[in-house]
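> okay, structure incoming, though there's no sequence with it:
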């Protein structure tokens, strides 16, 4: 349906992570007020729990007849709700509620304006996006929407102070990463599709479904969330000067490349480390792992986005 003629859904749901808000009741009131202002129906509310961070609630909303399901929390809540919506065909609307809002940023959606985000969720266009799937060691598969990684990025997530993160946002990760820069790397072997395996002493390896990270950092400008591919970045700096060179490369407009930064594109990638390494999934630390096998599920999730040409 054309976004210009799309009407608000008759029934929709919000999966709220109450731990992300000082006053969850006020958040509900704000959503109700905005819906009233625009003549939209109020949602059915579901709250996440420690035991179920959103997947079960999303499935419950689907079974109850919701036409749209919106996570309202951090990137972990978005990932969990997406897991519950896979295979349903129902769209997911992204409401700002976390520190990163990484998928929303990659889709150029509002991340600091609840009214604007609601407008997109209720009346925007539908976009089929890829979903990454990862198997850690011998565990059950998990999905990711932004990136899965091992090494420096995961160490930053694991070491970040939650209270500082709440106060200063993504800068808390930057502060956490200062100390992590000086730690030793790890031996890793990376094989992307049928390409020749790459064996390196790395500092971090990241498998990305899209290219923008916290703080607006464009790690992989050419990565697209709907291209049916995963982008793997392997950073192998041996000195502070190499880190500086990588930083300049990432910040550069022209991207001439750097020998300490390997970029692979594939539908599947298998990563094995010589010893357990800190791992992360869409910005959430998941502990130490030695194997990471990732594959892409093309166009597996529908997300509500701004109409093409909209401001």
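Ah, there it is. This structure is a prediction, so every number in the text was calculated from the model and none was measured.
> every contact and neighbour count from this point should use C-alpha atoms.
Fine.
> which strand or helix spans residue 274?
Assessed by DSSP states H and E, residue 274 sits inside strand 268-281.
> actually residue 179, sorry about that
Counting by DSSP H and E, residue 179 is part of helix 171-180.
> let's bring in a second one:
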């Protein structure tokens, strides 16, 4: 019996991704149900689900189908593709499709902040401001777009307080990177049952600019103004309402309640992992 697969495409990028979708269809012998406008109410009729898009699309998927127990295959189709990279690295399109068809499945953690699930991570404060700026330059993909959005925010963002302590940046991640290649948590595992937390002390503007490329490369974990920890559950209370980015989506709050969801989803990964 042929496998039945729900293939969910980011509707806002349907035209851009159409050639990639057709390429996949021409190379598989499965019953592919393509959803590039409206996604199905239920995934129950299917054996697997494939999702094509970027980090925002994957975030939308896990929040729309939080109880999904099907094997999930991710296809790169966004601006950053950071969670895709965590699973597949920089392999070719052909090798990626081979991995999807081989269908080796691993249980992967997710995180939750307030009522939202996330796969990559959450940045509170300046990350939310960077995301707002990136909306105007989303056509510039990867780290360059993040740089162009981040630099103005580095100049204007003012620190905030968590439990009375001044903080420039607080991030809680499940995976390793965001922003199209900024390795905020190079040590992070998506299978350890924990989230990684980083708190940065207030910095003058010149230090913010100097350390930005060091953070991008993941060479910052021993810097004295950064504190790293691992958590399973944590409530972060800020002294004002802040904008946070959650896998490229916006969440505004004064209080952020985090918890890890161990082995929450089943993702298809390369056979050699």
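It's in. Being a predicted model, the structure only gives us computed values, none of them experimental.
> re earlier: so the helix holding residue 179 of structure 1 matches what in structure 2?
Using TM-score structural alignment, helix 171-180 of structure 1 corresponds to residues 144-153 of structure 2.
> once aligned to structure 1, how far is that stretch on average?
For stretch 144-153 of structure 2, the mean deviation from structure 1 after alignment is 0.9 Å (mean CA distance after the TM-score superposition for structure 1).
> centre of the chain versus that stretch, how much separation?
Remark: stretch 144-153 of structure 2 is offset 18 Å from the chain centroid, using CA atoms, centre = their mean, to the nearest Å.
> again, but for stretch 24-38 of structure 1
On CA atoms, centre = their mean, the centre of stretch 24-38 of structure 1 falls 26 Å from that of its chain.
> what does stretch 173-190 of structure 1 give?
From the chain centre to the centre of stretch 173-190 of structure 1 is a distance of 20 Å (CA atoms, centre = their mean).
> packing partners of the strand holding residue 274 of structure 1?
The contact analysis (3 or more CA pairs under 8 Å, 6 or more residues apart in numbering; DSSP states H and E) places strand 268-281 of structure 1 against strand 147-151, helix 152-159, strand 186-192, strand 284-305.
> which one of the ones you listed is the most hemmed in?
Highest mean neighbour count of these: strand 147-151, a mean of 28 (counted as mean count of other CA atoms under 10 Å).
> find me the equivalent region of that strand in structure 2.
The aligned range for strand 147-151 of structure 1 in structure 2 is 121-125, by TM-score structural alignment.
> quick one, the strand holding residue 274 of structure 1 and strand 186-192 angle?
Angle, strand 268-281 of structure 1 to strand 186-192, by axes from the mean of the first three to the mean of the last three CA atoms, to 10 degrees: 130 degrees.
> who touches strand 268-281 of structure 1?
Residues outside strand 268-281 of structure 1 that contact it (CA atoms under 8 Å, 6 or more residues apart in numbering): 144, 147-155, 157-158, 186-193, 230, 232, 285-296.
> any buried residues in the match of helix 171-180 of structure 1, and which?
Buried residues in stretch 144-153 of structure 2, counted by 16 or more other CA atoms under 10 Å: 145-147, 149-150, 153.
> counterpart of residue 63 of structure 2 over in structure 1?
Under the alignment defined by TM-score structural alignment, residue 63 of structure 2 is paired with residue 83 of structure 1.
> average offset of the match of strand 147-151 of structure 1 relative to structure 1?
Averaged out, stretch 121-125 of structure 2 is 1.2 Å away (mean CA distance after the TM-score superposition for structure 1).
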